[in-house]
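Colleague: sequence unknown, structure follows:
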């Protein structure tokens, strides 16, 4: 699941993004190698675009020859949650990192989809134009565009070796936790935060149920209702479990596509920044797959020499891609 590509961390205080040549197994290249990867360009420069989304989320997009990074952040009371996505263009890959209060919680390495709306801003070769090249900042409403050059961006790069170790460590810890729950016959809850943290202000959006009764909701009651309904979907395959003739080897519960679609609709109707952020993490990062059930002909009874004497139709799970949020 983890292909080779490069990563360097671009420090954009107070946020962090990354780019470069990073291999999760082999290690990383040098900053000098990355900075001189595109010397064919006479004058190399990049852009940093900061914007506040209508629902209150903060988004920052950073472009540089050979890479693009996007951060989406939300203030959840006592904790800031950030989704950092790094596109490595020459590899066609995207690294997704989830931070809680500045601490890496999970990471995913996926193939970039140039046709997806979420990837289009970074997957294309075009970039926003700056009308006045003499100005460092151009503001258009709630969006600010900064132009940066190699001279003032070079000092922002540091080695991502620690980030690579953290990524391996958090993936190992997450899988071990899921395996421990499964081994102890503890129900592994479905939902986006089952491998991460409890969403602040909720009692249902997390690895454990904080509500003592069904009608108990947290401060973000609209989001909590969506998570509660999705959590009670009966058509689901827990991790490391076989059901509907399908073995779920992933460290999270697979849900029926109908349940995920209802969850997506519920989050969209809520329309809050917390609901939209959960939707992006769930559908665009963590749980990009769901399943549908199709009848499959199977042998019900065989003779002593192995010939099937009776058939029956059983429901069999088939994986599908979830609709991006």
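Modeller: That came through fine. These numbers were taken from a predicted model, which means no experiment stands behind them.

Colleague: contacts, neighbours, all on C-alpha from now
Modeller: OK.

Colleague: Tell me the spacing between residue 131 and residue 150.
Modeller: 20 Å (CA to CA, to the nearest Å).

Colleague: what about the two, which has more around it?
Modeller: residue 150 (14 against 8; other CA atoms under 10 Å).

Colleague: which residues sit against whichever strand or helix holds residue 98?
Modeller: Here residue 98 sits within strand 93-100, counting by DSSP states H and E. Residues outside strand 93-100 that contact it (CA atoms under 8 Å, 6 or more residues apart in numbering) are 5, 79-88, 104-112, 285.

Colleague: Could you check how far it is from the centre of its chain?
Modeller: Relative to its chain's centre, strand 93-100 lies at 6 Å (CA atoms, centre = their mean, to the nearest Å).

Colleague: A further structure is provided below for comparison with the first:
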């Protein structure tokens, strides 16, 4: 109980500090080739992550909740609303360097690409879209109710958003000797062969997308299997 209270307090503190800071936008490309757009304005903090335009991970927080959504070809495919302190703390911790840069705490060192702005109108259309919290939240609720034809897909919990089929072509490397060598679950094996091109993966014992992969194998987003 004490640890839960501590995490809640830390998450609330991080959100309060974020809301008190100046508005900023960041466009960058990570070492693994993933592109990111980060925006903070008022109570909202958001990030888009993608390696290809057709599949995008969007995360938006109002300081009390964290909305995670997967968009395929611009359409909402999966989403979840997180309220636990640990998820919020990880999310804002990942933004800590950007907040420091925006406040000028780091001077110009390591702050390339951080741009301060005053009004939402100073952002381009794509950047403004990240701040449409209510619109995304409504779309998520509709998806979870199945109103958009998503069925029960929107009800997947975070542990299901990233999956690992245990086949010849999944995990760290491959046990297959030839390209066409498939195991008993041939359909899953074919999906696993495509994982090398998946834009959202987490290597063993690495942190990405505010999640830590404590397993010995690589985790891949389930959208890469569809």
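Modeller: Looks like it came in fine. Keep in mind that this is a model prediction, so the values were computed, not measured.

Colleague: Any idea what the TM-score comes out to?
Modeller: The TM-score (TM-score structural alignment, normalised by the length of the second structure) is 0.51; 163 aligned residues with a CA RMSD of 5.0 Å.

Colleague: returning to what we had before: give me the stretch of the second structure that the strand holding residue 98 of the first structure matches.
Modeller: Counting by TM-score structural alignment, strand 93-100 of the first structure lines up with residues 65-72 of the second structure.

Colleague: Any buried residues in the matching stretch, and which?
Modeller: Residues of stretch 65-72 of the second structure classed as buried: 66-71 (neighbour count, 16 or more other CA atoms under 10 Å).

Colleague: Looking at these, which two lie furthest apart in space?
Modeller: 66 and 71 (16.0 Å; CA to CA).

Colleague: Who are the packing partners of the lengthiest helix in the first structure?
Modeller: In the first structure, assigned by DSSP state H, the helix with the most residues is helix 161-183. Helix 161-183 of the first structure sits against strand 27-28, strand 103-111, with contacts defined as 3 or more CA pairs under 8 Å, 6 or more residues apart in numbering; DSSP states H and E.

Colleague: what helices or strands is the helix of greatest length in the second structure leaning on?
Modeller: Secondary structure of the second structure read by DSSP H shows that its longest helix is helix 2-20. Under the contact definition 3+ CA pairs under 8 Å, 6+ apart, helix 2-20 of the second structure sits against helix 85-94.

Colleague: helices or strands up against the helix it packs on?
Modeller: Using 3+ CA pairs under 8 Å, 6+ apart, helix 85-94 of the second structure sits against helix 2-20.

Colleague: list the buried ones in the helix it packs on?
Modeller: 7-8, 10-12, 14-15, 18-19.

Colleague: Would you format these as a markdown table with distance to residue 207 of the second structure included?
Modeller: Rendered in a markdown table, the data for the buried residues of helix 2-20 of the second structure read as follows (distance: CA to CA, whole Å):
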| residue | distance to residue 207 of the second structure |
| --- | --- |
| 7 | 19 |
| 8 | 21 |
| 10 | 20 |
| 11 | 19 |
| 12 | 22 |
| 14 | 19 |
| 15 | 21 |
| 18 | 22 |
| 19 | 25 |
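
Colleague: Now residue 74 of the first structure: which helix or strand?
Modeller: Going by DSSP H and E, residue 74 of the first structure is in strand 67-76.

Colleague: among the helices and strands packed on helix 161-183 of the first structure, which is nearest residue 194 of the first structure?
Modeller: strand 103-111 (11.4 Å).

Colleague: measure stretch 248-258 of the first structure end to end?
Modeller: 18 Å.

Colleague: ugh, wrong one, stretch 213-222 of the first structure
Modeller: Termini of stretch 213-222 of the first structure sit 17 Å apart (CA to CA).

Colleague: thinking again about what came up before, any idea of the angle the strand holding residue 74 of the first structure forms with strand 93-100?
Modeller: Interaxial angle, strand 67-76 of the first structure versus strand 93-100 (axes from the mean of the first three to the mean of the last three CA atoms, to 10 degrees): 20 degrees.

Colleague: What are the buried residues along whichever helix or strand comes after strand 67-76 of the first structure?
Modeller: Beyond strand 67-76 of the first structure in the direction of the C-terminus, DSSP H and E gives the next helix or strand as strand 79-88. Of all the residues in strand 79-88 of the first structure, those buried under the rule 16+ other CA under 10 Å are 81-88.
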